[in-house]
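Undergrad: starting from these lines, generate the structure:
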Amino acid sequence: MRDRTGNTVITTVSLVALCSGAWLLSSGTASHPPPQPSPAQAAPSLPGHHRPEPGTAALPPSPPDRVRIPAIGVDAPLMGLGLTPTGSLDVPPSERKNLAGWYEAGTTPGERGTAIVAGHVDNKEGPAVFYALGALDRGRTIEIERRDGSVAVFTVHAIEVYDAKDFPDEKVYGAAARPELRVITCGGKYSKQTGYQGNVVVFAHLTAVR
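TA: A predicted model of the protein is given here:
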């Protein structure tokens, strides 16, 4: 659902279905874990960094069709995602490893508010669309191709990893006064019994439109 300012409203949305670690489980080894963000890529917490960085004026709503992250070789179509009956975010079909999704009941990327994109880190065959997400650095760009023909360009301002039990729902999904984007996949500690124990989250804001 959405509020009247276009912000995404999500409360305690679980991403468990993304996090089975299908490739590592099927191979019986954890020797190929995906990269995890370093502490240096977290949001700055020093005095003077609490104000939002400059951005670009918001766009009108338009569904996204494709996501590109040149720095890590992502170029993938987007499908709409909803919520499951248990309240968790639905996920793209795991067999389509180069497919990501966006939360279509929320903000569209480029609109004022917080837009959500999510995808698998792996499937039974190997790495999936967001396998390398944790290798991103601040300052890299994410391009969202929109159905109205525009391309919304977001600049990454933080990459963080959270344990599932400490996932900061408000920080990730909460309302934003400017156009922001969250890109989410699995990460953190890995268990052969339960898969990945957390999520990698990329925080970005709109800085250009083509």
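Undergrad: from here on, just use CA atoms for contacts and neighbour counts.
TA: Fine.
Undergrad: what's the strand ranked longest in the chain packed up against?
TA: Assignment by DSSP state E gives strand 195-209 as the longest strand of the chain. Packing partners of strand 195-209 (3 or more C-alpha pairs under 8 Å, 6 or more residues apart in numbering; DSSP states H and E): strand 151-163, strand 179-191.
Undergrad: would you do the same for the sequence below? I want to compare the two.
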Amino acid sequence: MIRKTIAASAVAIAALVSGCSVGSTTAAPASSAPSASSAAMPKSEPVSLDIPSIDAHSSLVPLGLNPDNSVQVPPVSTPLQAGWYENGPTPGEVGPAVVLGHVDGNKHKGIFYRLKEMKPGDDVDIARRDGSTAHFEVTKVDQVPKDVFPSDAVYGDTSDPQLRLITCGGAFDRAEHSYVDNIIVYAHLVNGSH
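TA: A predicted model of the protein is given here:
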């Protein structure tokens, strides 16, 4: 399970798009209901992401923490690149694995440009270094103001393997050079295969 210290340090995710960040306020408890998912998978680095419903396909790069304890993001100059938070569980392990991507960048659509269109029941497949695939099913899609980002729900401990997909959304605040909201997709593991 993800340790609370990691959860606390990951509250302030750095800009997903120039100036777009996740707010630092914690509030909502983990709200994804326990699922009848398959057994947890062993630790294995994720290598690629496939979301057929929104035509999103990307390799995955590891993302750590910046010196200010914000989570690193892929370069905005490569907006179609997604990344996974390497200090948390790998996709398929017990706990919330976190994948981040840009909504746009460098005047182009980003990997998660259509993330807000996802719906419960949509599939997310993550290929892993060990040759297995973690198959997730979406349970919830939220759009939340970044100043009330639900860090407990996103990073808090879970009793089963879960996944979070995060990008920016809502209106673009030109004065702040950032989007005002975050789109968060919650999913649970339905099966892992080789």
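Undergrad: so after superposing, what's the score?
TA: Aligned and superposed, the two chains score 0.87 in TM-score terms (TM-score structural alignment, normalised by the length of structure 2); 181 aligned residues with a C-alpha RMSD of 2.1 Å.
Undergrad: if we can go back for a sec, make CSV out of the helices and strands packed on strand 195-209 of structure 1 and add mean neighbour count and distance to residue 129 of structure 1.
TA: Output for these, formatted as CSV (neighbours: other C-alpha atoms under 10 Å; distance: least, C-alpha to C-alpha, whole Å):
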stretch, mean neighbour count, distance to residue 129 of structure 1
strand 151-163, 22, 17
strand 179-191, 25, 9
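Undergrad: now those strands as CSV including distance to residue 199 of structure 1?
TA: What follows is these, written out as CSV (distance: least, C-alpha to C-alpha, whole Å):
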stretch, distance to residue 199 of structure 1
strand 151-163, 5
strand 179-191, 4
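Undergrad: which of those sits closest to residue 87 of structure 1?
TA: Proximity to residue 87 of structure 1 (C-alpha to C-alpha) singles out strand 179-191 among those, at 16.8 Å.
Undergrad: what does that closest one correspond to over in structure 2?
TA: Counting by TM-score structural alignment, strand 179-191 of structure 1 pairs with residues 161-173 of structure 2.
Undergrad: how far does that stretch sit from its chain's centre?
TA: Distance of stretch 161-173 of structure 2 from its chain centroid, counting by C-alpha atoms, centre = their mean, to the nearest Å, is 7 Å.
Undergrad: and the helices and strands packed on strand 195-209 of structure 1: which comes nearest residue 119 of structure 1?
TA: strand 179-191 (5.6 Å).
Undergrad: state the distance from the most centrally placed residue in structure 1 to residue 81 of structure 1.
TA: Centroid-nearest residue in structure 1: residue 183, 1.3 Å away (criterion: C-alpha atoms, centre = their mean). As judged by C-alpha to C-alpha, to the nearest Å, residue 183 of structure 1 and residue 81 of structure 1 stand 13 Å apart.
Undergrad: the aligned partner of residue 125 of structure 2 in structure 1: what's it in contact with?
TA: By TM-score structural alignment, residue 125 of structure 2 lines up with residue 143 in structure 1. Taking C-alpha atoms under 8 Å, 6 or more residues apart in numbering, we find residue 143 of structure 1 in contact with 67, 68, 69, 151, 152, 153, 154.
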